[in-house]
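Asks: What follows is a protein structure lacking sequence information:
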């Protein structure tokens, strides 16, 4: 199908789903198809994955897509096409090269002038001594000094100009590197098209939807939290930092963010049954047929005509075997040339080759280049179960022939694979992508169909530049969604359309508002630090998880700080620290009294007393949680008796898990009020369990 035989439809990018790495784009196209149903949809990016293209019909009942593939069109760019960034970079590159050459010329001139020095003429033995011309020496020294002074001044000017041009070139290179990759290249304009074949179009207008995957897109979550003191709820706005270099600008598209891995497998595993016996299930027919017998005879006249004109291609090895049916005919084993007449093939193996195989030729030894030589079945073997054997050539002998019995050094023949019909791969069954190899192909490829999969260096370069986005440094306190999502995947749909250029830098997109429950609590651990810290207790009442990321906290319309929000599962409750609360004071005093008890004073009693005072200097009531610790023991003889009104908290999980022996006081303090807590515990240690010289007071 050529570009003239298919109608060209334009397309618009409608929505994008950004995954943990990579994205899936959705385009819409509309038009009336030709009677043959062939359509070319333009506007696709250069970095798309050709195997991810999907197409379906939206608004025409009875119309379906029967074929979809990707093609690339290239044509020279016009002279009037604007490309200011690249043109400026090339101009500065030329100026830099010229300035560097001018500087190098000045350096070479300085070295030449510096090398000037007087040389006295050679004196013969019989010649008398001559007087030194001092004036000439001084004139030469003055000339060298004057010349070097001027050259050094020019060198300083050249180096200054070189530094200026180098700075401008660095700025232009950075601007070109950060520019959007949606612009075409410097000299060739490429256009990626989706070639579709529609069935049942008629005269109706058809609307198509195209989906394809592209690399080079990443995102990380970010939040903005606004609340007022005293309220039980707040506004948590989910935002996302998105960076993409897919080769197309996302302008006015619907954005969705997903935590899943785009490259993971989605096909379901298939468990096959194990059967014992001769009766086996019939394999599903694939539509593949073996190449016809005697295919090599088609090129006998071409080979007999002699070598063609010399080309730049590397010649094939003279001893390379050419596959012919069940055996090989070595083109150079007997001293002949590859372009000369092909010698007759060896006779067929006993029991192989039926009467329908002329001159002992069996079926073709390769199945679209990916299979193994298939021989005619022996007597008694059903037609549907052909044995297959590998092909290997040594010393120009037929691969299917066994070595002579007297040749003890010859390697044994390779083991034959399991009997059965050849199994072509999926690429070999894509008949529209198969290419017929010409007569110049070697190694049994000529005259046969092979998958056409040439390496596209331009597309590989686009994908390499796109995948470099994954190495971007993350914003402060940001966490990649694949790390914070855990074992589950989530998707967040933005409420409004957004614009994200293909420049490989972070852009902020507002996703939506999430209702959360909020309450402010104050926490202090005076045994570690006598400071009260303010915390926000967040409760997630939605059915979606909140991923870890930075959160900008705003209290009463005043920005407070940027904190790290942990991952909050649906229905979960977590704390977010807001820093020290200067309006609440805490003081802690301890007292230790050591004594003995028991009939023989054989038990040491360590009486610990703790006194904690709180003072609320804020203009509103607060809830303060004071945490203390009590020693824990694994010895049954050592007893710990508590004397306080504190309580043991729940164990918790993850970061909220409390250490063993933690005790908690909770108190509601009105504005300007104070409170005191008294607690303590006794440690009773038998004399036999006491540590000699140990510190028992802490």
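Replies: Structure's in. What do you need? All values derive from a computational prediction rather than experimental measurement. Numbering: from 1, shown residues only.

Asks: make it CA atoms for all contacts and neighbour counts henceforth
Replies: Noted.

Asks: For residue 515, which residues are in contact?
Replies: Listed by C-alpha atoms under 8 Å, 6 or more residues apart in numbering, the contact set of residue 515 reads 233-236, 540-542.

Asks: do residue 560 as well
Replies: Residue 560 touches 552-554, counting by C-alpha under 8 Å, 6+ apart.

Asks: Confirm it sits in a strand?
Replies: Yes - according to DSSP: H, G, I helix; E, B strand; the rest coil, residue 560 belongs to a strand.

Asks: What distance do you get for it to residue 553?
Replies: Residue 560 sits 6 Å away from residue 553, going by C-alpha to C-alpha, to the nearest Å.

Asks: Of the contacts of residue 560, just say which sits nearest to residue 528.
Replies: Using C-alpha to C-alpha, residue 553 comes nearest to residue 528 of those, at 26.6 Å.

Asks: what about that closest one, which helix or strand?
Replies: strand 549-555 (DSSP states H and E).

Asks: tell me the SS of residue 469?
Replies: From three-state DSSP, the assignment for residue 469 is helix.

Asks: now residue 154
Replies: Assignment for residue 154 (three-state DSSP): helix.

Asks: ok, how many other residues are close to the nearest residue to it once chain neighbours are set aside?
Replies: Of all residues not flanking residue 154 in the chain, residue 106 sits nearest, at 7.2 Å (C-alpha to C-alpha, 6 or more residues apart in numbering). Neighbour count for residue 106, taken as other C-alpha atoms under 10 Å: 19.

Asks: My read is that residue 106 contacts residue 155, right?
Replies: Yes - assessed by C-alpha atoms under 8 Å, residue 106 is found in contact with residue 155 at 5.8 Å.

Asks: residues in contact with whatever helix or strand residue 189 lives in?
Replies: In the assignment (DSSP H and E), residue 189 maps to strand 188-199. With contact meaning C-alpha under 8 Å, 6+ apart, strand 188-199 is reached by 33, 36-46, 63-77, 184.

Asks: In addition, the following structure is provided for comparison:
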């Protein structure tokens, strides 16, 4: 018992990096290395990607990790840890059914009382009519009315009680649906652990890194500004939702815009040929087996057999049926049949519909009904990338029709002669498509059979329980986004950014949005007032943001607070490092603008063959604020591409420089910048003349716009 406890280490989730979809978690475990060097680190989530597990020693001199693999265990939950939410829902279901039954019985009683009415006795044909005393009718009516009054009063109480219970049941069901997936859903707890092999002695601290699906995030901002101040506080926050199966409690959060599932293998460069077209050569994927591969496991075999394990994960195979809670039924599973050897000791992998066995062949011939092997290079236990479905090892073909038993009462069909073996194909072995996907191949360990260990094979199918966990986790990608929110993969463009939170955070695994404060970003702020009186005679207040950091600000909603008063929630566009953008704050009612225009048409030239359109613009501004402001007034003059048509401007406005401001301007834009003192006014006069030759002038039409 003491040795078993020393072999199992607990772990603590320390840091999480949330990507555009999915997350990369880091756990820390500390303990003393046992004599056999094998430890079991518990606490891993059920939805983790087994191929993403990495382990390293962060504190321990001379100790290194030589092996890391994932194992799954199932154990019953003790009576001291009941599922309170599930029991509450079941109790309220029973209470709701009882309240509904009481209400229904009371309704039936009301119908019985309502059906009471006087029934005269049957009268024979010769009997005279008899009179009924009125007092009896009235007494029966009073009795029915009194009983119905009491019953209806009681019915109101029963319906109110039923409505209350139904409300409590709806709340409990909603809490159960939103509950953290970190709690086990059944009476069997399924735990995932990492089995490590350590080389060395002493106390060490081990870091485990693994990827999980079911985590998304979007950026949000809070902007605080004081009028008259040239700076402000922009706080970057993040709305994070995760359903990974474990609660993130007190972890360091980092947010990245990269795609965690994007493959990072190098592209294949195809050669370019000049001349007659030739078919692209198909890679063989086969090479000679390394010399001395079997000798690498001599020391491992000399150490003796490993102790037998009774965990459900060791007994579970690809075809094992899961039990409640994600476990597997106990009992050993027979090992797969030994694989035949072909091509000088290389394993021949079976494929669906093919032949499980193969006889040795000489190099230069290949069996088309046998998938060819892919040799392994000693090194990593698994390459990254997406796994592809492949046939399990040891798959045998279906029984031929000649071996089917005869039906009763019918003569057995004559035995069919065996089909002739196909002729060997000349050339080197040709692996299947699954075996050529090198990123999905798994290196068999030393515990595999002699024909498999040390070689690469397609990954075996994952168990359906883990697939169901991953399906539930990936459902958070379909959550509706908050207002003005944009997914980071869309707003980041072709660049990837990472933002580290300054404080630890708590995010439960409930699949709902949680807001986390990331960091404070230094931005330059200035207030500008903008108006385009030719379109609308209203002055708008704007904030001009300057990104003074070396990271981009992603698009998302920003809550603007001016002078400690919440103003509005606006949409912040993506702001590159050093970029400038304008955020609108709405109309400024304290600044008024008025615009008047005048058009005078005349002719000029020796023969009056030039039409002159003289446009005059008069703009008046009034500042009713208690502080000076700067107002930018925008006008627009016509732009022509005809050399004979001339436009002469008569105003002190200026043309904005493209790229110098926070936005691009349309051709012909002109700008006035006016400094208004507190309570002051200003008048602006401008205009332009359009000189059009008589041959290009239009007769009639609107010449004022």
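Replies: Arrived safely, thanks for sending. It should be emphasised that the depicted structure is a prediction, and the values quoted were computed from it without experimental measurement.

Asks: Quick TM-score on the pair, please.
Replies: Comparison of the two superposed chains (TM-score structural alignment, normalised by the length of the first structure) gives a TM-score of 0.73, and 600 aligned residues with a C-alpha RMSD of 4.8 Å.

Asks: on that earlier part again, quick one: buried residues of the strand holding residue 553 of the first structure?
Replies: Across strand 549-555 of the first structure, burial judged by 16 or more other C-alpha atoms under 10 Å covers 549-554.

Asks: One more: stretch 368-376 of the first structure?
Replies: Those would be 368-369, 371-376, for stretch 368-376 of the first structure by 16+ other C-alpha under 10 Å.

Asks: how about the residue of the second structure most remote from its centre, secondary structure?
Replies: Within the second structure, residue 126 marks the point farthest from the mean C-alpha position, 90.4 Å out by C-alpha atoms, centre = their mean. Assigned by three-state DSSP, the conformation of residue 126 of the second structure is coil.

Asks: got it, and residue 239 of the second structure?
Replies: Residue 239 of the second structure is classified as strand under three-state DSSP.

Asks: got the contact list for the aligned residue in the first structure for it?
Replies: Residue correspondence, TM-score structural alignment: residue 239 of the second structure in this structure matches residue 241 in the first structure. The neighbourhood of residue 241 of the first structure, defined by C-alpha under 8 Å, 6+ apart, consists of 219-222, 506-509.

Asks: Kindly report the same for residue 550 of the first structure.
Replies: Residue 550 of the first structure touches 221-223, 476-478, 562-565, counting by C-alpha under 8 Å, 6+ apart.

Asks: same question, residue 590 of the second structure
Replies: Taking C-alpha under 8 Å, 6+ apart as the test, what residue 590 of the second structure contacts is 623-625.

Asks: now these as TSV including neighbour count?
Replies: Below are the contacts of residue 590 of the second structure laid out as TSV (neighbours: other C-alpha atoms under 10 Å):
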residue	neighbour count
623	23
624	17
625	16
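
Asks: on that earlier part again, does the residue nearest to residue 154 of the first structure sit in a helix or strand, and which one?
Replies: helix 84-114.

Asks: which of the residues in that helix are buried?
Replies: Applying 16+ other C-alpha under 10 Å to helix 84-114 of the first structure flags 86, 88-89, 92-93, 95-96, 99-100, 102-103, 106, 109-110 as buried.

Asks: which one among the residues you listed gets closest to residue 388 of the first structure?
Replies: residue 86 (57.6 Å).

Asks: Contacts only, for the closest one.
Replies: Counting by C-alpha under 8 Å, 6+ apart, residue 86 of the first structure has contacts 176, 186.

Asks: and if you look at residue 10 of the second structure?
Replies: Per C-alpha under 8 Å, 6+ apart, neighbours of residue 10 of the second structure: 29-30, 41-43.

Asks: can you give me the helices for the stretch 401-550 of the second structure?
Replies: 433-436, 464-473, 488-491 (DSSP state H, counting those that start in this stretch).

Asks: would you turn those into JSON lines with mean neighbour count?
Replies: Below are the helices of the stretch 401-550 of the second structure laid out as JSON lines (neighbours: other C-alpha under 10 Å):
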{"stretch": "helix 433-436", "mean neighbour count": "18"}
{"stretch": "helix 464-473", "mean neighbour count": "17"}
{"stretch": "helix 488-491", "mean neighbour count": "19"}
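
Asks: Which one of these lies nearest to residue 422 of the second structure?
Replies: Among these, if distance is taken as C-alpha to C-alpha, the winner is helix 433-436, at 21.0 Å.

Asks: before we move on, back to that, quick one: the residue nearest to residue 154 of the first structure and residue 466 of the first structure, what's the gap?
Replies: 43 Å.

Asks: Thank you, goodbye.
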